[in-house]
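J.: Okay, predicted coordinates and the sequence, questions at the end:
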Amino acid sequence: MKGRIDKEIKMLDTFIIIFFVVVAAAILTYVVPKGSFETEEISYEVNDEVKTRTVIKNGTFEYATDESGKPLKDGVKLFAADSDEKPGFLNYMFEGIVTGDRSGSAIGVIAFILVIGGAFQIVMSTGAIDAGILRMIEKLKGKEAIIIPILFLLFSLGGAVFGMGEEAIPFVMIVVPMVIAMGYDAIVGVMITYVATQIGFTASWMNPFSVAIAQGIAQVPVMSGAQFRIIMRIVFNIVAITFIMVYAKKIKKDPTKSLAYESDQYFRDDLEKSKEIQSKFSLGHQLVILDLVVTMIWVIWGVVKKGYYIPEIASQFFTMGLIAGIIGIIFRLNNMTMDKVANSFKDGAKDLLGPALVVGMAQGIIYVLGGTDPTTPTVLNTILQSASGLISGLPSAISAWVMFIFQSIFNFFVVSGSGQASLTMPIMAPLADLAGITRQVAVLAFQLGDGLTNIIVPTSGLLMAVLGAAKLEWINWAKFQVKFQILLFALASIFMFVAVAIGFA
């Protein structure tokens, strides 16, 4: 009986896990009083361009009070009408889904995930990707392992230079079946794509969406401290690649040891069908691959040169899917027809519907806690203020390390790098002055805390979309990630202590 219960607990669906987190958030609203901050506009320069951002004004925190003047503990309602001021616990799903706008979480990210899923399913339905994978395996002839460090370094560079994140989703759809065909598993595929982008994002010397914003808010010269961060990036890359190579070798030797072995059967079955159907890598297949490559170049150009984000990138991949469908029809790839193009798009969107809904559910946690507006009295604001109180008065090295831990935990609630920077850095930067550490160290604590936990927190819509594309259950991913997270945490802690010791400025 106990064994069966333990198994059921271990295999809880992500929806259930987040539901209980929402329950915990709702309970907090009855225990933790609400508070708010004043805000101000600050300016900073990035590449000679002046940018502005609204941030918290440090030292302005105030509790909301009840009629007797005591800090207000105003628990959420069970159900809230649209006209109610307080959030409702049972409203978290809908309210979480419709949070934000077309360019951000949650509704924009949900739309992005569904469009990407549909567009790439059209590409997959042509059979071009499977044919290309089979051709690549034939060419490599036992040298498949070289793919791991090469792809990891490329994706890590993308994360470091232009904050690559959402763009990793379509690559996962290609790389995961490829590495499974080579004898590895979906975990390896996610590690050398999405995880690589987050390692690059974390250990970047120039990331415009985290380092630059955090340094601007902390009034530290933007893009400063590059030498230390480049050394940190090299170390993180070496450690991560070594970890993946050791794991990949173990899985190659015995695939049944993989936590993804059962879910990977979907890709193995698909590959077997492709072997039966594909006789050659035809001109039509080559044109679909060319369509894919040109789109990737277009996306990277758009992000770097034009500042494209979710709406534009989604439309770029939608265009790719349409062109792939037209090529498939003209060359009769995999018996492609107009109806099959439409059905493929629907099937692809349907496959990622679960991860898309998780994005909304994760935002539902923030909704229950009152939102992320610092000027509105919320429980989240009080948590932020309380954390700053815990850090003050500690020895400098410990203060810096606790900052890193706090940023890691806070990332569970606010996974947006720029959003977390706007909320935490106005408090952490002056707190660093009081603790006797440099503001550059405070930025480093934010940088490491914000990036590394993106690899495991179920509240990250991007992570859940990636796992959905890889057919991986979050609970299995989390089991694998525990050792890797401990390794990353230890490595990050060492860099925090070194930064304090050398007076990183």
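T.: Ah, there it is.
J.: can we go C-alpha only for contacts and neighbour counts from here?
T.: Noted.
J.: buried set for stretch 467-477?
T.: By neighbour count on 16 or more other Cα atoms under 10 Å, the buried set for stretch 467-477 is 467-475, 477.
J.: which one of the residues you listed sits closest to Pro170?
T.: Nearest to Pro170 among those: Ala469, at 8.3 Å, using Cα to Cα.
J.: Once you drop chain neighbours, what's closest to the closest one?
T.: Using Cα to Cα, 6 or more residues apart in numbering and skipping residues adjacent in sequence, the residue nearest Ala469 is Met173, 5.9 Å away.
J.: Check what contacts the one helix or strand the one you found maps to and list those residues.
T.: Element membership for Met173 (DSSP states H and E) is helix 168-181. Applying Cα atoms under 8 Å, 6 or more residues apart in numbering, the external contacts of helix 168-181 come out as 116-117, 120, 129-130, 133-134, 137, 185-186, 188-190, 193-194, 197, 264, 267-268, 271, 462, 465-466, 469-470.
J.: Second structure for comparison follows:
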Amino acid sequence: MEEKSVKKKFTMPNTFVVISIFIMIATVLTWIIPSGTFDRAFDEATGRTLVVPGTFKLVAHTPVSLPQMVMSIYDGMVDAANIVFFTFFSYGFMVMLIRVGAFDAGVGALIRRLKDKKQFAMPLIAIIFSLMGASFGIYEESYGFVPVVMSMGVALGYDPFYGAIAVLGGIATGYAAASINPYTVAIAQTIGELPLFSGMGFRWLCYVCFMTLFLSCMCRYGRMVKADPKKSYVYGVEFPFLSSSTQDELVSKEFTTRHKISLLICLGTVIAFAFGAIRYGWYFSELSAIFIVMMFVVGLVNKQSINETCDAFVDISKNILFAAFVIGLSRAILIVLQKGQIIDTICFYFSNGLAGMSKTVAAEAMFGFQTLLNLFIPSGSGQAVTSMPLMIPLSDLLKINRQIAVLAFQFGDGFSNIFWPTACAVLCAISGVPINKWWKFFAPYCLFATILGAALIAAAVSINYGPF
């Protein structure tokens, strides 16, 4: 009998496996790259601890051992506890709106109102979230909205991923192309001793360019799924935390007074935490407290007992455990790099390597470096206080306007958040989208955004984009 060779089809590894591979790569790097550190000093202007240029020194090599690598997983879980529990409480509140029927009834009323203009609903939501990222620096705070908008995507005849793209892609694009983001632009400009939020006109132009690109990619995917649901990148993937109502069922639902009050509570909650974050600097602890209280208020409005609300929250939380573990696991990559003390070394050798380059090439290299650095430091403010004290003197040496250095940091920090596994693994976990499905849409978009960003930086160099 003639034997037939059977070729095994390649399957993308589990998200845990992908992140674990990056943890191992980070561990190997700690054995290859020398350990080094800059001195740091508290800066009153920014209220943060900054790198002191010219103080780099090599220290005793501290490569991460195999036991330390494994222990970094636990350390990452502990270090990411704030965002993990914020995710639990924000999801608990938002999914409660689905459980009590307020979301379904509200979407049904929206569909009836939009009639033949339903195709504009999701792009409008994406623009709203992008403006939140561009203006207020909101990013992680959007996680609680993901299941609601994903359910809306299904209700409007698309797929759950379309809703995730609208929220997470929209807010990432706005965050990267921000004009007055207090966590990136404000910190970087303060370090660069530039007038706060100066150069806003050019950055708003960049925002329009990037959002045009994003909306064209997003709407193209939406039209493809609408025409043939089997072409959905998440076809066959289960999303147990979403509303399962069909569009016809939603349209027929009665929009009761209790439902309206519940959605008004949701709107009031959003306004409260946006105001608190901007005016008083509220973050995860304060925002989580708001979500906890409002979750019970929504339950009471809809005649749920406290026991029923607690039971519902526990049931909802079961669907977020995967997200919680991914968030902690991805943080382990940063823990390994910090233990190996190689992040400062990478920054030092790169800054030295730019000397002698032309203005345009150096500016593009800054953009590339900031993109790479975001793999190691996925925090925007954390990246700013590490790299900008080095990039600002370097831009002066190369006679590049400091505003361009800020722009390179801003683009490099923002767009790679939706590609590097240290950041996008969290977004995949929040939305329930497998990382290979996530990359299928966002990898090409991130490539296009990088090309566009490079073109805009080249344009900024050509016009000597300055502080005004």
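T.: That came through fine. Computed from a prediction, not measured in an experiment: that's the story for all the values here.
J.: what would the buried residues of stretch 467-477 of structure 1 look like in TSV with distance to Gln286 of structure 1?
T.: Output for the buried residues of stretch 467-477 of structure 1, formatted as TSV (distance: Cα to Cα, whole Å):
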residue	distance to Gln286 of structure 1
Leu467	28
Gly468	27
Ala469	23
Ala470	24
Lys471	27
Leu472	29
Glu473	33
Trp474	35
Ile475	38
Trp477	34
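J.: Pick out the most distant pair among those residues.
T.: Largest separation among those by Cα to Cα: Ala469 and Ile475, giving 15.3 Å.
J.: ok so, going back, okay, and the helix holding Met173 of structure 1 goes to which residues in structure 2?
T.: Counting by TM-score structural alignment, helix 168-181 of structure 1 lines up with residues 142-155 of structure 2.
J.: Keep only those of the contacts of helix 168-181 of structure 1 that are in helices.
T.: Within these, residues falling in helices by DSSP state H are 116-117, 120, 129-130, 133-134, 137, 186, 188-190, 197, 267-268, 271, 462, 465-466, 469.
J.: where do the strands sit along structure 2?
T.: 36-37, 40-43, 48-51, 57-58 (DSSP state E).
J.: So for Pro444 of structure 2, which of those sits nearest?
T.: strand 48-51 (34.4 Å).
J.: Provide the aligned range in structure 1 for the closest one.
T.: Strand 48-51 of structure 2 maps onto residues 53-56 of structure 1, going by TM-score structural alignment.
J.: Tell me the mean distance between the matching stretch and structure 2 once they are aligned.
T.: Compared with structure 2 after the fit, stretch 53-56 of structure 1 shows a mean deviation of 1.3 Å (mean Cα distance after the TM-score superposition for structure 1).
J.: Now that stretch: buried residues?
T.: 55-56.
J.: ok, which stretches of the stretch 401-505 of structure 1 are helices?
T.: Here the stretch 401-505 of structure 1 has its helices, by DSSP state H, counting those that start in this stretch, at 417-435, 439-452, 461-469, 474-501.
J.: ok, the counterpart of Leu384 of structure 1 in structure 2 - contacts?
T.: Aligned by TM-score structural alignment, Leu384 of structure 1 pairs with Cys347 of structure 2. Residues counted as contacts of Cys347 of structure 2 (Cα under 8 Å, 6+ apart) are 387, 390.
J.: Next one: Cys347 of structure 2 relative to Phe89 of structure 2, how far apart?
T.: For Cys347 of structure 2, the distance to Phe89 of structure 2 equals 37 Å [Cα to Cα, to the nearest Å].
J.: Please apply the same query to Asn319 of structure 2.
T.: Separation of Asn319 of structure 2 from Phe89 of structure 2 (Cα to Cα): 13 Å.
J.: more neighbours, those two?
T.: Phe89 (23 against 17; other Cα atoms under 10 Å).
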